[in-house]
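Colleague: Any chance you could fold what I've pasted below:
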Amino acid sequence: MKILGLDHVQLAIPAGGEEKARAFYGDLLGMTEVPKPETLSQSGCWFESGPLHLHLGVDPDFLPATKAHPAFLVDDLELSKVGLLAAGFAVNDDKPVPGYVRFFTSDPFGNRLEFMQKT
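Modeller: Alright, predicted model coming up:
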């Protein structure tokens, strides 16, 4: 067996969180919502940005992921930070990683997210 790559990342959201998810991931982060296959639950929502596929699934026993997280590679980290701060989201710098600048934030549900830019 050989793993070829990642197809998508899934994060959990609480029931009824789709509109907040659309505002955050779609409007604020600029990701494009794509239709879910009709064979799957119609709750939750899916987004894409370039090769990144993000699936947000409703978990009836939702608890935010406060340690595990996706790391989004962006082309302008400072612009990302300014946009998140202006929208009222806290931004936390972390220890440097060679070759990157980065920060952490949380989505409207408390899921931890990392934003990175190659230096």
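
Colleague: all contacts plus neighbour counts: C-alpha atoms, from now on.
Modeller: Will do.

Colleague: which residue ranges form the strands in this structure?
Modeller: 9-13, 32-34, 45-49, 52-58, 71-73, 92-93, 100-106, 112-118 (DSSP state E).

Colleague: can you redo those strands as a markdown table with distance to residue 85 and mean neighbour count?
Modeller: Listed next are the strands of the chain as a markdown table, based on distance: least, Cα to Cα, whole Å; neighbours: other Cα atoms under 10 Å:
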| stretch | distance to residue 85 | mean neighbour count |
| --- | --- | --- |
| strand 9-13 | 22 | 18 |
| strand 32-34 | 21 | 16 |
| strand 45-49 | 21 | 19 |
| strand 52-58 | 22 | 19 |
| strand 71-73 | 17 | 14 |
| strand 92-93 | 10 | 12 |
| strand 100-106 | 10 | 18 |
| strand 112-118 | 13 | 18 |
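
Colleague: Just put the ones you listed in a markdown table and tack on distance to residue 83.
Modeller: Written out in a markdown table, the entries for the strands of the chain read as follows (distance: least, Cα to Cα, whole Å):
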| stretch | distance to residue 83 |
| --- | --- |
| strand 9-13 | 22 |
| strand 32-34 | 17 |
| strand 45-49 | 17 |
| strand 52-58 | 20 |
| strand 71-73 | 15 |
| strand 92-93 | 14 |
| strand 100-106 | 12 |
| strand 112-118 | 12 |
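
Colleague: this one as well, want them side by side:
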Amino acid sequence: MQMYANIGAQMITQLHHVQLAMPHGQEAQAIGFYSDLLGFATEPKPKALAARGGVWFRQGDVRVHLGVETPFTPARKAHPAFLCDELDALARRLGDAKYPVEWDQNLAGFKRFYTADPFGNRIEILHPTA
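Modeller: Predicted coordinates for the structure are as follows:
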């Protein structure tokens, strides 16, 4: 396997997006969470993909794509982790909107919490402490 020793050095350069699943017909709930609470803008899907349902979001270089999955099962362990400058304010906003906020102190150098989107997908929000 020596011939592949350095292949990762230049091959992967950046994460383009994270894909999460959602139930059919629940785009409004996705927008309410990802846009209204987390601050992502919606991003138009290519015409060829729009008929499948779901919704895409973007904030700077951070992209989240929600695609319809039938039958739907939420991701309860696998999850995106978003860096946030206003961690406490976002935790309050999510709590006020009746979303769970579960603080966790098991990652040195970060203050963080977990929440769930309207479909039960796990979401981590964190801020470096050092």
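
Colleague: and of the strands of the first structure, who's closest to residue 80 of the first structure?
Modeller: When the strands of the first structure are compared by Cα to Cα, strand 112-118 sits nearest residue 80 of the first structure, at 8.0 Å.

Colleague: Counterpart of residue 90 of the first structure over in the second structure?
Modeller: When the second structure is aligned by TM-score structural alignment, residue 90 of the first structure is paired with residue 100.

Colleague: Grab the longest helix from the first structure for me.
Modeller: Among the segments of the first structure that qualify as a helix by DSSP state H, the longest is helix 77-86.

Colleague: ok, and for that one, which residues are buried?
Modeller: Within helix 77-86 of the first structure, the residues scored as buried using 16 or more other Cα atoms under 10 Å are 77, 80, 81, 84.

Colleague: hmm, which two among those residues are most spread apart?
Modeller: 77 and 84, at 10.6 Å, using Cα to Cα across the buried residues of helix 77-86 of the first structure.

Colleague: what's around the equivalent of residue 16 of the second structure over in the first structure, how many residues?
Modeller: Counting by TM-score structural alignment, residue 16 of the second structure corresponds to residue 7 in the first structure. Burial of residue 7 of the first structure is recorded as 9 neighbouring residues (other Cα atoms under 10 Å).

Colleague: Go through the buried residues of helix 77-86 of the first structure and name the one nearest residue 13 of the first structure.
Modeller: Nearest to residue 13 of the first structure out of the buried residues of helix 77-86 of the first structure is residue 84 (Cα to Cα; 19.1 Å).

Colleague: Tell me the spacing between residue 12 of the first structure and residue 73 of the first structure.
Modeller: From residue 12 of the first structure over to residue 73 of the first structure the distance is 20 Å, taken as Cα to Cα, to the nearest Å.

Colleague: which residues does residue 47 of the first structure contact?
Modeller: For residue 47 of the first structure, the contacting residues are 25, 26, 31, 32, 33, 34, 53, 54, 55, by Cα atoms under 8 Å, 6 or more residues apart in numbering.
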